[in-house]
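**Student:** no sequence on this one, just coordinates:
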């Protein structure tokens, strides 16, 4: 059994939930876990789960995003089925986040670029997830720039146990690149009021992190007894 868990994305001014990132989880025994192999779930199964899940979200949310690893991203069937369901999700907008994960088998730059072009032509917004981490370095980002609408910078990938001020150079670089290329800029991994206060000095469009809202289980239509709790209460 698979379900989505959801974590809200917040606008900066005012600070309120405006979107939701969906994380696929698999039930093993009594626990919901990160699947060992996402390839075991065909594109149509993911699309069907989207259609069952999005209606339980708060109507205040404007968009939802799902993560695709490079192998999924270059699979033409994913673009095809997501193109079919995106209009059924309206007025909620569907977005795709290309993860920074290293590929289990070789995926070349040409395949990534071609897939990005197809999503773009299908009217599906693309998000470069965790820029500066894993495979989503500057070369791939610039290659896909014509098709990307948003960069996401994951604080947690850089600072680990360090303070946010220790990664200012990396944060500034990606913030400036987003502004230069007219992309939305999201900072994820926001954990405290101190983080928020520091980020005021940067051109940040969206925020995400445990300090604002943690991921929560999302029922599907057949399971719900009430509307899911998104958007979340701020902490």
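**Tutor:** Thanks, I have it. This structure is a prediction, so every number in the text was calculated from the model and none was measured. Numbers count the residues shown, from 1 in each chain.
**Student:** Only C-alpha atoms from now on, for both contacts and neighbour counts.
**Tutor:** Noted.
**Student:** Look up how far residue 158 lies from residue 131.
**Tutor:** 11 Å (Cα to Cα, to the nearest Å).
**Student:** take the one below as the second:
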């Protein structure tokens, strides 16, 4: 199992150093599956030791099965209390996840009550149910919109519609709105001109920043 940190930048200050990193995990094909509580803790400890001193955020995917695990909740909240870096779990929904609805909302509320900052990942995905996002919204700090696989702004009408829908949702709920999986300079320019989000990340920055 290996990981690397994809840099996260403020859209308004792209020339500045990264404000945080999202952990991207890679596992051997024979070991594919969700990380155990112990594995996730080891990854977080290792990442915390390696990030630059000025980094303020470490984000990482958290599947619903991990979210509802009381041992995982306890580990994350304890780790956060002992860390100077803000941990941000990004809630992801696997296609085969048996965890749904109320269990997800209840577990997210428990993290919120414990002082954790949580994002909802990939709100623009076709399988992301607006009703569940609405139920989670009181307990999260923001939405993350992915451009992965999209043709790009101005070239994909469906992308434009979905982006506007979730951007407006975030603004109405007074939640942070961030964009991930940015792959082109054109998309960066589009977002800058419209001041469309707060944080931005993706392969484009991984290739263009050290």
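**Tutor:** The structure has been received and is ready for your questions. This one's a predicted model, so the numbers in the text were calculated from it and none came from an experiment.
**Student:** Give me the TM-score for these two chains.
**Tutor:** Aligned and superposed, the two chains score 0.89 in TM-score terms (TM-score structural alignment, normalised by the length of the second structure); 204 aligned residues with a Cα RMSD of 1.9 Å.
**Student:** Compare residue 131 and residue 158 of the first structure and say which is more crowded by neighbours.
**Tutor:** residue 131 (24 against 17; other Cα atoms under 10 Å).
**Student:** That one is in contact with residue 142, isn't it?
**Tutor:** No: in this structure, residue 131 of the first structure is not within contact of residue 142 by Cα atoms under 8 Å, at 10.9 Å.
**Student:** Quick one: map residue 90 of the second structure onto the first structure.
**Tutor:** For residue 90 of the second structure, the aligned position in the first structure is occupied by residue 97, per TM-score structural alignment.
**Student:** can you tell me which helix or strand its match belongs to?
**Tutor:** strand 93-98 (DSSP states H and E).
**Student:** mean distance, that strand to its aligned residues in the second structure?
**Tutor:** Taken over the aligned residues, the distance from strand 93-98 of the first structure to the second structure averages 0.6 Å (mean Cα distance after the TM-score superposition for the first structure).
**Student:** packing partners for the following helix or strand past that strand?
**Tutor:** Per DSSP H and E, strand 93-98 of the first structure leads on to helix 109-121 as the next helix or strand towards the C-terminus. If you count contacts as 3 or more Cα pairs under 8 Å, 6 or more residues apart in numbering; DSSP states H and E, helix 109-121 of the first structure packs onto helix 70-73, helix 76-86, strand 125-128, helix 138-144.
**Student:** Can you give the contact residues for helix 109-121 of the first structure?
**Tutor:** The contact list for helix 109-121 of the first structure (Cα atoms under 8 Å, 6 or more residues apart in numbering) reads 70, 73-76, 79, 125-126, 140, 143-144, 147-148.
**Student:** The match of residue 90 of the second structure contacts residue 129, doesn't it?
**Tutor:** Yes: Residue 97 of the first structure sits in contact with residue 129 when judged by Cα under 8 Å, with a separation of 5.6 Å.
**Student:** Mind checking which of the two has more residues around it?
**Tutor:** More crowded of residue 97 of the first structure and residue 129, by other Cα under 10 Å: residue 129, with 25 against 22.
**Student:** my guess is that one contacts residue 101, does it?
**Tutor:** No: checked against Cα under 8 Å, the pair residue 129 of the first structure and residue 101 is beyond contact range at 9.6 Å.
**Student:** what sits against the residue most central in space within the second structure?
**Tutor:** Nearest to the geometric centre of the second structure sits residue 90, at 3.9 Å (Cα atoms, centre = their mean). Residues in contact with residue 90 of the second structure (Cα under 8 Å, 6+ apart) are 59, 60, 61, 62, 118, 119, 120, 121.
**Student:** Can you tell me the closest non-neighbouring residue to residue 65 of the first structure?
**Tutor:** residue 95 (4.4 Å; Cα to Cα, 6 or more residues apart in numbering).
**Student:** again with residue 133 of the first structure
**Tutor:** Using Cα to Cα, 6+ apart and skipping residues adjacent in sequence, the residue nearest residue 133 of the first structure is residue 100, 6.2 Å away.
**Student:** Neighbours of that neighbour, how many?
**Tutor:** 20.
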